[in-house]
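Novice: sequence isn't available, so here's the structure alone:
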């Protein structure tokens, strides 16, 4: 099994060193890039790309939002996890809409960080109960002009989901793969894929990340 390769981007060297030490204890990770700024990260990416970038939101020269935009355009296969002390809803919503794969507080515990990295690497997103609540509250409020963005697609009309579709949707939002869902619910892989397709069709979403955002926004699931 290959390790999950990581880049740590933060302007505080002590934080980078501490995070590297922690990651060596909570999972099978390999830090291949440390950078103190956006330009430093982008230069390093020309030589090698990690699986996941752990990115501070507030950086000198180029902030996390600008870096995320560049990464999504130039390195779409690289997953992005924002680590920030700023947990304001408008920042979470803006970054998720830009295409980051998770937004976590810097005081997250070691175990949860390891789980988030693994889930982002395998499934493409991580949303915990706190983030879901913040997102739900923020999505119900009109965006400020400064942070205005194109609205997420999909109908806001009440959806008619079967009990099984809701079960599958909840497990998708928890990051489980189709095979894991099939094993848990004692149904076939093909049946899960059918439910997944129906959920995408009903919501107008295109992938699991946008489906999870839609589910949180419209309170289709209960995040424990």
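Specialist: Right, received. Where do you want to start? Note that the structure is a prediction, hence the values are computed from the model and not measured.
Novice: from here on, contacts and neighbour counts on C-alpha atoms
Specialist: Noted.
Novice: just the strands in this structure please.
Specialist: Secondary structure of the chain (DSSP state E): strands at 4-9, 29-35, 52-56, 79-84, 102-105.
Novice: please identify the buried residues of the shortest one?
Specialist: It refers to strand 102-105. The neighbour-count criterion (16 or more other C-alpha atoms under 10 Å) identifies 102-104 as the buried residues of strand 102-105.
Novice: equivalent analysis for stretch 20-37, please.
Specialist: For stretch 20-37, a neighbour-count test (16+ other C-alpha under 10 Å) marks 20, 22-23, 27, 29-31, 33-37 as buried.
Novice: and what of stretch 164-181?
Specialist: By 16+ other C-alpha under 10 Å, the buried positions in stretch 164-181 come out as 165-166, 168-178, 181.
Novice: circling back: could I get the strands of the chain in a markdown table, plus columns for distance to residue 137?
Specialist: Listed next are the strands of the chain as a markdown table, based on distance: least, C-alpha to C-alpha, whole Å:
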| stretch | distance to residue 137 |
| --- | --- |
| strand 4-9 | 29 |
| strand 29-35 | 33 |
| strand 52-56 | 23 |
| strand 79-84 | 19 |
| strand 102-105 | 15 |
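Novice: so which of those strands is nearest residue 161?
Specialist: Smallest distance to residue 161 across those (C-alpha to C-alpha): 26.4 Å, for strand 102-105.
Novice: which elements pack onto that closest one?
Specialist: strand 79-84, helix 89-98 (3 or more C-alpha pairs under 8 Å, 6 or more residues apart in numbering; DSSP states H and E).
Novice: take this one as well and set it beside the first:
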């Protein structure tokens, strides 16, 4: 059973999440609280496996909570459930180490899919979140920023193709089939991109891609 802490300053949201997750024997709601400070106290008392949190809250907001939890309780998974779809916030959440990001218009099935994915060690980003990220990555900026990596290296055309497919949520097998290469080659390209960008994992690579607008290059 997955022990879940819900953090949101709107009781209606907390009650709604609790209601639909409580219908399944897979999930146990250990507590529901209204801000980050209350969440920290609850974590110490109830030791949840997963936190579902909003971003905009009084006293201690979601960003501060994520930062604290990832430092003090790194094994706890975190899914952000927010109305905020601006890529600057998504980027910050990824940098802080959150495992998933959903918008509050997500359906019940997607929330459950996100929970199951992050508890298996994967990251999960809702369809609307990925749409926002893709818009940021593929729409040419009016004034392109100069990447701090530009003089050190550039991603190859193939690496950019793979990165774009990763962002579009293709798995290794699908990428290999689409580009007519082996899964082993896909893995090698992923490792190369992570090493080139100084990222720690695929989430870090996504942050780098947003920051440097690599898919805007012609």
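Specialist: Alright, I've got the coordinates. Since we're looking at a predicted model, the values are computed, not measured.
Novice: just how off-centre is stretch 203-210 of the first structure within its chain?
Specialist: Put simply, stretch 203-210 of the first structure sits 14 Å off its chain's centre (C-alpha atoms, centre = their mean, to the nearest Å).
Novice: what range in the second structure matches it?
Specialist: Counting by TM-score structural alignment, stretch 203-210 of the first structure lines up with residues 197-204 of the second structure.
Novice: list the buried residues of the matching stretch.
Specialist: Buried, per 16+ other C-alpha under 10 Å, within stretch 197-204 of the second structure: 197, 199, 202-204.
Novice: what's the end-to-end length of that stretch?
Specialist: Length of stretch 197-204 of the second structure, first residue to last, C-alpha to C-alpha, to the nearest Å: 9 Å.
Novice: who touches that stretch?
Specialist: Contact with stretch 197-204 of the second structure is made by 94-95, 123, 149, 194, 205, 208, as judged by C-alpha atoms under 8 Å, 6 or more residues apart in numbering.
Novice: ok, of these, which come out buried?
Specialist: Applying 16+ other C-alpha under 10 Å to those flags 94, 123, 194, 205, 208 as buried.
Novice: and the last one, how far is that from residue 53 of the second structure?
Specialist: So that's residue 208 of the second structure. 24 Å.
Novice: now the second one
Specialist: Remark: distance between residue 123 of the second structure and residue 53 of the second structure (C-alpha to C-alpha) = 15 Å.
Novice: what's the answer for the fourth one, then?
Specialist: In this view, residue 205 of the second structure and residue 53 of the second structure are 23 Å apart by C-alpha to C-alpha.
Novice: can you check residue 98 of the second structure too?
Specialist: Look at residue 98 of the second structure and residue 53 of the second structure: by C-alpha to C-alpha, they are 10 Å apart.
Novice: and for residue 90 of the second structure?
Specialist: Noted for residue 90 of the second structure: a distance of 14 Å to residue 53 of the second structure, by C-alpha to C-alpha.
Novice: check residue 137 of the second structure too.
Specialist: Counting by C-alpha to C-alpha, the gap between residue 137 of the second structure and residue 53 of the second structure amounts to 26 Å.
Novice: who's more crowded, the two?
Specialist: Per other C-alpha atoms under 10 Å, whichever of residue 137 of the second structure and residue 53 has more neighbours is residue 53, with 30 against 23.
Novice: you'd agree the more buried one is up against residue 69?
Specialist: No - Residue 53 of the second structure lies out of contact with residue 69 (C-alpha atoms under 8 Å); the separation is 11.7 Å.
Novice: neighbours around the counterpart of residue 120 of the second structure in the first structure, how many?
Specialist: In the first structure, residue 120 of the second structure lines up with residue 122, judged by TM-score structural alignment. By other C-alpha under 10 Å, 15 other residues sit near residue 122 of the first structure.
Novice: please apply the same query to residue 84 of the first structure.
Specialist: By other C-alpha under 10 Å, 22 other residues sit near residue 84 of the first structure.
Novice: would you mind finding the match for it in the second structure?
Specialist: In the second structure, the residue matched to residue 84 of the first structure (TM-score structural alignment) is residue 82.
Novice: report the central residue of the second structure.
Specialist: Geometric centre of the second structure, nearest residue: residue 100, 3.6 Å, by C-alpha atoms, centre = their mean.
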